[in-house]
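Visitor: Quick check, what structure comes out for this input:
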Amino acid sequence: MRLLHTSDWHIGRTFHGHSTDEHLSLVLDALARAVAEHAIDAVIVAGDIFDSSTPKADAFTLLNRAVGAIRNAGATVILTSGNHDGPARLGHMAEFAAHGGVHLRTQLSRLAEPVTLSDTHGDLLIYGIPYVHPEFLRAAYPAFTGGTHAEALAFAMDLIREDAAARSGSQPPRYVVASHCFCSGEGAVTHDTTEDSGRAEERDISRGGLNIVPPSVFAGATYTALGHIHSRATLTPSVRYSGAPLRFSFGEISGAKGAWIVDIGAPGGAPGGAPETTPDITWLDLPVPRRAVRLTGALEHLLADPSHAHAEDAWVEVILTDDQLPREAMRALQGRFPHAVTLTHRPSTRHDHGDTTYAERVEGRSDLEIVDEFLGYVRNGAALSAPERALVTDALGALEARESAR
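Guide: This next block holds a predicted model:
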């Protein structure tokens, strides 16, 4: 059985105010072509299909087109809900969609009901676990009394292991789990060296470390397809993140974008235990419609240096090192880099006042001198120009006259 593991499509998301749907559509078209080219049997999308719990109509249109293309390429589709999705909205008409080979797993009460696929080695069970919040799980299963995500997923996996064993009888079960969570453990390998690996997406369910899920929770599964982290990572050989198909932050600049192709052979191991063999897993690169680039330097250098030509069609984050922020710097930058979307002023030199306090620095100075000192500080050494000094002098004089008249 050949599976393709993807996640975190985030349909409807913006990149610094710019829609990413056109680029995502191109990537998902390429994914559908890869399904046909590599004879994929099933595509697993491990959560965060949409970027919002209330997606717009255009988001559904994109999803329907992408899923239709994958089905036309010959693969069954299994989608689970993530923390960004509205489970009821995503799962609308799930029963109807299942007749067409599209299986939506959005109800916690049905997390132990697998999608069953068959090959020459028998049945392969695919369990899609919707995003599990402990409170939601307690509502669905009164027997659950835990309070962390790890406890919630351990409870869910116990149900899944029990169901897989019952369906497999005396044979070791072959089953795959899709889960949207923050899984982390010693020995994990992040394939892409990035600044944040997309981890801004984790913060809402991992504060304080209480909601970190260890890979051991998924023991027994032939393969675990994880979603939630936007860069690919391997927790164990059979527990992996595929990452998102697009870059959604500049922190993911160096990360490859794609999906895992997972080949699962004959069953192995003992019932209820770890699989005897690890699936054969390879990486599938997907196209990057627009790269993300960070440029650092003085404005004049960035506008003139030919070595920056590669950034002219990329999303660009600019860190300007000019001592003073040039006027209309972003407009000038966008003249060469039309997709420059963020600008940070970080002067290469800063005035160092040592341990002197502000009160000590202005002691005994006139109001004009204090204004000059303040502006010189916030403008990195640029003192008042003659016209500015005249304006400030007039303003201070008017203020002094008003105070004297009281």
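
Visitor: Only C-alpha atoms from now on, for both contacts and neighbour counts.
Guide: OK.

Visitor: Show me the strands in the stretch 301-406 of the chain, by range?
Guide: Per DSSP state E, counting those that start in this stretch, the stretch 301-406 of the chain carries strands over the ranges 315-320, 340-345.

Visitor: highest average neighbour count across these?
Guide: strand 315-320 (a mean of 22; mean count of other C-alpha atoms under 10 Å).

Visitor: Return the list of helices and strands in contact with that strand.
Guide: strand 292-297, strand 340-345 (3 or more C-alpha pairs under 8 Å, 6 or more residues apart in numbering; DSSP states H and E).

Visitor: Export the ones you listed to JSON lines and append columns for distance to residue 260.
Guide: JSON lines is the format used below for those (distance: least, C-alpha to C-alpha, whole Å):
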{"stretch": "strand 292-297", "distance to residue 260": "22"}
{"stretch": "strand 340-345", "distance to residue 260": "31"}
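
Visitor: this one as well, want them side by side:
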Amino acid sequence: MRLLHTSDWHLGRSFHGASLLEEQAAAIERIAELAAEHAVDAVLIAGDLYDRAIPPAEAVALFNHALARLSAGGTAVIAIAGNHDSHVRVSVYDPLLSAFQVTIRGDVQRAHEPVLVTPRSGGTPVAIYPLPYLEPAVDGPALAGEPLRLRHEEVTRLAIGRIRADLQGRPNHRSVLVAHTFVAGGTSSESERELTIGNVDRVSVATFAGFDYVALGHLHGAQELDGPRVAYSGTPLAYSFSEQQHIKSVRIVELAADGTPSVQVVPLGVGRPLCTLTGPIEELCTAPEHAAAAGARVRAILTDESLPLQAMARLRARFPHIAELRHEPPQVARASGSERHRQVRQARSPQELTAAFFADQQGRPASAQEAELLQAALRAADKGGER
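Guide: Predicted structure coming up:
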């Protein structure tokens, strides 16, 4: 049995206001090509199909195209709802699509109902269990049959308990679980939505014991947590600068006759690259070594003492796809909270308070010209208060 594991497409997402739909379409096309090249028996999409519960029409159209493209060669497609998806919306046509070997599972109550996929080479079908994202406050009572306050691990164990009960009746079947959750030991990035406050969203690796392969979604970086058996495929594109060093890929999984998985990680190589440049604006705008970043999405960190005028416009002239600008002047020693309170207590006039605030923000006293501008601003504010 050969599987292609992907996840977290987040169709409809933008990058600092720039649409990613064209790049997402290219990623899906590449995934479809790989599925055909490797003659996979099933494509597993482990949640976060869309970026929000009510996706834009263009994202829905792209997902529909993806399903048609992936299933055209007789490949089974099994997808689940993630924490960004509406469980009801994404799975509304699941009963109809199943006739075409397409499963989009959002109903947690059906997690113990496997999709049985027969390998192209023949033999016993593999039982693939689609387990959508679990919301403890909602799914915990539904699975337990009583109003309980459960953590993510507890509600996951309840759902998997039902799956194991079904699997016991299939002694000769290899088993695959598709799940969307945060497994303890995984490495997160800034672009993932927090599931809970604190670490109560973590689910232990031991929870997934007994499955031949566990195809995970939610974390955006590709990573393994129990050798090749329990793993995240990661996103097909980078969705924040925290993913700048990720190699975006899919996992081609070969299940041996005894269920042992062997994995090939295949980079996708699509999407605009990300680049972070640090230095004064003149250097970034003129240095030859930065020329290669012209085609990338750029995060510029300016180290000029003062933020240059029209900095974004000047940078965009060289880097048309610049997405983020930060100003981090060197050796800025900000006053501590207690020091700021002391300065406020000792300030005897608005002028002194304003000067102290300027020094705290800039890490230096105001120049004569800057002090004159501050004084003018205070005088204008006083006149406004007299009206």
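
Visitor: care to give me the TM-score?
Guide: With the length set by TM-score structural alignment, normalised by the length of the second structure, the two chains reach a TM-score of 0.90; 382 aligned residues with a C-alpha RMSD of 2.8 Å.

Visitor: circling back: would you tell me which of the helices and strands packed on strand 315-320 of the first structure gets closest to residue 366 of the first structure?
Guide: strand 340-345 (30.1 Å; C-alpha to C-alpha).

Visitor: any idea how far the most centrally placed residue in the first structure lies from residue 203 of the first structure?
Guide: Residue closest to the mean C-alpha point of the first structure, counted by C-alpha atoms, centre = their mean, is residue 230 at 3.5 Å. Using C-alpha to C-alpha, to the nearest Å, one obtains 13 Å as the distance from residue 230 of the first structure to residue 203 of the first structure.

Visitor: Equivalent analysis for residue 215 of the first structure, please.
Guide: 19 Å.

Visitor: ok, the two, which is more surrounded?
Guide: residue 215 (20 against 12; other C-alpha atoms under 10 Å).

Visitor: what residue of the second structure matches up with that one?
Guide: Matched by TM-score structural alignment, residue 215 of the first structure corresponds to residue 205 in the second structure.

Visitor: so that match touches residue 224, yeah?
Guide: No. Shown here, residue 205 of the second structure and residue 224 do not form a contact pair, counting by C-alpha atoms under 8 Å, at 10.7 Å.

Visitor: any residues in contact with both of those two?
Guide: Shared contacts of residue 205 of the second structure and residue 224 (C-alpha atoms under 8 Å, 6 or more residues apart in numbering): residue 230.

Visitor: What are the boundaries of the strands in the stretch 151-300 of the first structure?
Guide: So, for the stretch 151-300 of the first structure - with DSSP E, counting those that start in this stretch - the strands run 175-180, 189-190, 223-227, 233-236, 239-241, 258-263, 280-285, 292-297.

Visitor: Kindly reformat those strands as a markdown table and extend each row with distance to residue 312 of the first structure and mean neighbour count.
Guide: Shown next, in a markdown table, are the strands of the stretch 151-300 of the first structure (distance: least, C-alpha to C-alpha, whole Å; neighbours: other C-alpha atoms under 10 Å):
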| stretch | distance to residue 312 of the first structure | mean neighbour count |
| --- | --- | --- |
| strand 175-180 | 36 | 26 |
| strand 189-190 | 29 | 16 |
| strand 223-227 | 32 | 28 |
| strand 233-236 | 30 | 19 |
| strand 239-241 | 31 | 25 |
| strand 258-263 | 24 | 22 |
| strand 280-285 | 23 | 15 |
| strand 292-297 | 10 | 18 |
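
Visitor: and the ones you listed as CSV, adding distance to residue 164 of the first structure?
Guide: As requested, the strands of the stretch 151-300 of the first structure are exported to CSV (distance: least, C-alpha to C-alpha, whole Å):
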stretch, distance to residue 164 of the first structure
strand 175-180, 7
strand 189-190, 29
strand 223-227, 14
strand 233-236, 21
strand 239-241, 18
strand 258-263, 19
strand 280-285, 22
strand 292-297, 43
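
Visitor: And the contacts of stretch 355-362 of the second structure?
Guide: Outside stretch 355-362 of the second structure, the residues touching it (C-alpha under 8 Å, 6+ apart) are 332-335, 340, 343-344, 364-366, 371.

Visitor: can you do 10 Å?
Guide: Contact partners of stretch 355-362 of the second structure, identified using C-alpha atoms under 10 Å, 6 or more residues apart in numbering, comprise 305-306, 328-329, 331-336, 339-340, 343-344, 347, 349-354, 363-366, 370-371, 374-375.

Visitor: Now check the first structure for the residue matching residue 57 of the second structure.
Guide: Checking TM-score structural alignment: residue 57 of the second structure goes with residue 57.

Visitor: helix/strand/coil for the closest residue to residue 141 of the first structure other than its chain neighbours?
Guide: Computed as C-alpha to C-alpha, 6 or more residues apart in numbering, the closest residue to residue 141 of the first structure that is not its neighbour in sequence is residue 109, at 7.5 Å. Assigned by DSSP: H, G, I helix; E, B strand; the rest coil, the conformation of residue 109 of the first structure is helix.

Visitor: my guess is residue 109 of the first structure meets residue 132, correct?
Guide: No. At 11.0 Å, residue 109 of the first structure and residue 132 do not qualify as touching, with contact defined as C-alpha atoms under 10 Å.

Visitor: Looking at these two, which is more packed in?
Guide: residue 132 (23 against 13).

Visitor: where's the equivalent of the more buried one over in the second structure relative to residue 203 of the second structure, distance?
Guide: Correspondence of residue 132 of the first structure to the second structure, assessed by TM-score structural alignment: residue 134. As for residue 134 of the second structure, its distance to residue 203 of the second structure is 11 Å (criterion: C-alpha to C-alpha).
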